[in-house]
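K.L.:
sequence and predicted structure are below.
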Amino acid sequence: MNTRSTNETEAATLATLPVAGPDLPSTTERSGETDAMILRYAIVAGALELLPQTIATLAIVPMQTKMVYRIGSQRGVSLDRKAVVEFMGAVGIGLASQVFEGFARRLAGGLGKKVAGKMGGKIGHAAGGVAMSFGSTYALGMLAKVYYDGGRSLGMETLKAKYPPMLAEGKASAGKYGAQIAERSKQLQGAGLASILKGAA
């Protein structure tokens, strides 16, 4: 089995594993813990964009899936893979969209190199990818927090409507954490997909 096939198998397997939740803390404490966890996941997602694109494409969706599991678990919600996938699909997050985004960024990066030179293309590609992956992970986490705190009463259309402004907020915030994203990327250099996903946050 080649490296890509192995990574795809690991990603598919790890994305289905529920994460055991801790004893439930108070609402205020839980909210603070969740916010910190979402930020850690967003930083890792941004850092992955500074690694080879194949790793980012394969790792980010399973990592986001794990994050949603953990947010639900913190609130005493027992989730299966189908429930998480449906939630993520409602806001447009999924493997197909992630692969498309990765391809589009690579294409845009290639065009940028022709126009602005090799270094300009790399910088433009990395900055756009980091902001999108950080922002989408941040938005998904915050939306999951609102959704599960509200007893899963929000409808799918409401979730879809709430996602774009949260995504914009996340993308705008990515620059504040540039140093942490770069440092996390260095720490992830050479790590296998399974190690990245298990130690994401």
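P.N.:
Arrived safely. Numbering: from 1, shown residues only.
K.L.:
drop to CA atoms for contacts and neighbour counts, all remaining ones
P.N.:
Will do.
K.L.:
report all helices and strands that the lengthiest helix in the chain contacts.
P.N.:
Secondary structure assigned by DSSP state H gives helix 118-149 as the longest helix of the chain. Contacts defined by 3 or more C-alpha pairs under 8 Å, 6 or more residues apart in numbering; DSSP states H and E place helix 118-149 against helix 27-48, helix 53-74, helix 95-116, helix 156-173.
K.L.:
show me how far stretch 91-108 is from its chain's centre.
P.N.:
Distance, stretch centre to chain centre, for stretch 91-108: 12 Å (C-alpha atoms, centre = their mean, to the nearest Å).
K.L.:
one more: stretch 89-99?
P.N.:
The answer for stretch 89-99 is 11 Å, by C-alpha atoms, centre = their mean.
K.L.:
can you give me the buried ones in that stretch?
P.N.:
Ala90, Val91, Gly92, Ile93, Gly94, Leu95, Gln98, Val99 (16 or more other C-alpha atoms under 10 Å).
K.L.:
thinking again about what came up before, among the helices and strands packed on helix 118-149, which is the most enclosed?
P.N.:
Neighbour counts (mean count of other C-alpha atoms under 10 Å) averaged over each of those peak at helix 53-74, with a mean of 24.
K.L.:
another one to put next to it:
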Amino acid sequence: MTSQETQAVVTLSLMAAFVDGDKHDREREEIKRIAEGLSQNDALHLPTLYQDVLMKRVSLADVTGQLLSADSKRLAYEMAVCVCDADGAQSKAEQLFLADLASSLGLEARALAEFTQQADELASAPIATTAATAAATAGTAPDDAELDNAILNAAILNGALELLPETLSTMAIIPLQMKLVYRVGKAHGFELDRGHIKDFIATVGVGLTSQYLEQAGRKLLGGLLGKVGGGFLGGLLGGTANQAVSSGMSFATTYALGHVAKRYYAGGRTLSTQMLKDAYADVVQEAQGLQTRYLPEMRDKARTLDAASVLSMVRKA
């Protein structure tokens, strides 16, 4: 894609993030931080784009007019759908925005139906896990070693998903993190619903929409998002030069969420908000030190994944 098209895709993603006007101030600040953090690409002026979108100085027609290729139009729509679905079911405002976006891009609804359905399934996938339910039914005490292994495996899986070029692979990271928190809570005797898990994740400082934007934004600016073909993927997974595309953020975030959840529920949910934030920051730093060690396993895992297997993992209760 051209620099102009990349800028348009990012702008539309930001527009999707704010379309329902219901973002918490904390999430807005996270999105602003991401725009500033990804601004190493001077041609895009991301902090300016953020302000333009927030102040509604850009129109849908003007932005979509900058997308010339069929691939860039499709990618823009897919990213917008994932942004709207990142924190759960779409609001009415988000649905209307996506319909207007598809029309402005000249995309037919029938051609988008399969992707939209898959994204919606990821957003509404059950959070209960078979392993968690089986352990609770057996009435056994939490097995620390087993939970530690589950957390590490989840972090490796999400790190592998970060290496894949499909938009849905990036979106799948969030529901898999929610499943992990559910499993940890269930192991300690807590029956968690989706709202509680979202609140827990937000409390430690991880925004759902902002997390997707950061993950997808790094892929997009690194030239990975939307790429297809075994040659490209093989080159990415086999070498180190393109590893800059992926910061290992998903590995560290998932690892930290799992271990902080373990402390929180093992302690009877007595940790304060600040203690949760501090614990999360400490474990993220620890996980970042482990990322290089487990990178070969992430690459090996990525080679075994495709869109169908990713969807199956998230759907599986």
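P.N.:
Looks like it came in fine. Keep in mind that this is a model prediction, so the values were computed, not measured.
K.L.:
got a TM-score for the two of them?
P.N.:
Taking TM-score structural alignment, normalised by the length of structure 1 as the basis, the two superposed chains have a TM-score of 0.83; 187 aligned residues with a C-alpha RMSD of 2.4 Å.
K.L.:
let me have the buried residues of stretch 89-99 of structure 1 in a markdown table, extended by distance to Asp80 of structure 1.
P.N.:
Listed next are the buried residues of stretch 89-99 of structure 1 as a markdown table, based on distance: C-alpha to C-alpha, whole Å:
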| residue | distance to Asp80 of structure 1 |
| --- | --- |
| Ala90 | 16 |
| Val91 | 18 |
| Gly92 | 19 |
| Ile93 | 17 |
| Gly94 | 16 |
| Leu95 | 17 |
| Gln98 | 21 |
| Val99 | 23 |
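K.L.:
OK, contacts around the residue most central in space within structure 1?
P.N.:
Closest to where the C-alpha atoms of structure 1 average out (C-alpha atoms, centre = their mean) is Thr137, at 3.7 Å. By C-alpha atoms under 8 Å, 6 or more residues apart in numbering, the contact set of Thr137 of structure 1 is Ile38, Tyr41, Ala42, Ala45, Gln64.
K.L.:
from Met171 of structure 2, how far off is the alignment partner in structure 2 of it?
P.N.:
Matched by TM-score structural alignment, Thr137 of structure 1 corresponds to Thr254 in structure 2. With distances taken as C-alpha to C-alpha, to the nearest Å, Thr254 of structure 2 is found 14 Å from Met171 of structure 2.
K.L.:
what do you get for Leu164 of structure 2?
P.N.:
Distance from Leu164 of structure 2 to Met171 of structure 2, by C-alpha to C-alpha: 11 Å.
K.L.:
and what of Tyr264 of structure 2?
P.N.:
Separation of Tyr264 of structure 2 from Met171 of structure 2 (C-alpha to C-alpha) stands at 26 Å.
K.L.:
tell me the contacts of the aligned residue in structure 1 for Lys301 of structure 2?
P.N.:
Using TM-score structural alignment, the partner of Lys301 of structure 2 in structure 1 is Arg184. Neighbouring residues of Arg184 of structure 1 by C-alpha under 8 Å, 6+ apart: Ile43, Val44, Ala47.
K.L.:
one more pass at 10 Å, please.
P.N.:
Residues counted as contacts of Arg184 of structure 1 (C-alpha atoms under 10 Å, 6 or more residues apart in numbering) are Arg40, Ile43, Val44, Ala45, Gly46, Ala47, Leu48, Leu50, Gly178.
K.L.:
the helix or strand where the last one lies vs structure 2, mean deviation?
P.N.:
Secondary-structure assignment from DSSP states H and E places Gly178 of structure 1 in helix 178-188. Helix 178-188 of structure 1, aligned to structure 2 and superposed, deviates on average by 1.3 Å (mean C-alpha distance after the TM-score superposition for structure 1).
K.L.:
how far is that helix from where the chain is centred?
P.N.:
That offset, for helix 178-188 of structure 1, works out to 15 Å (C-alpha atoms, centre = their mean).
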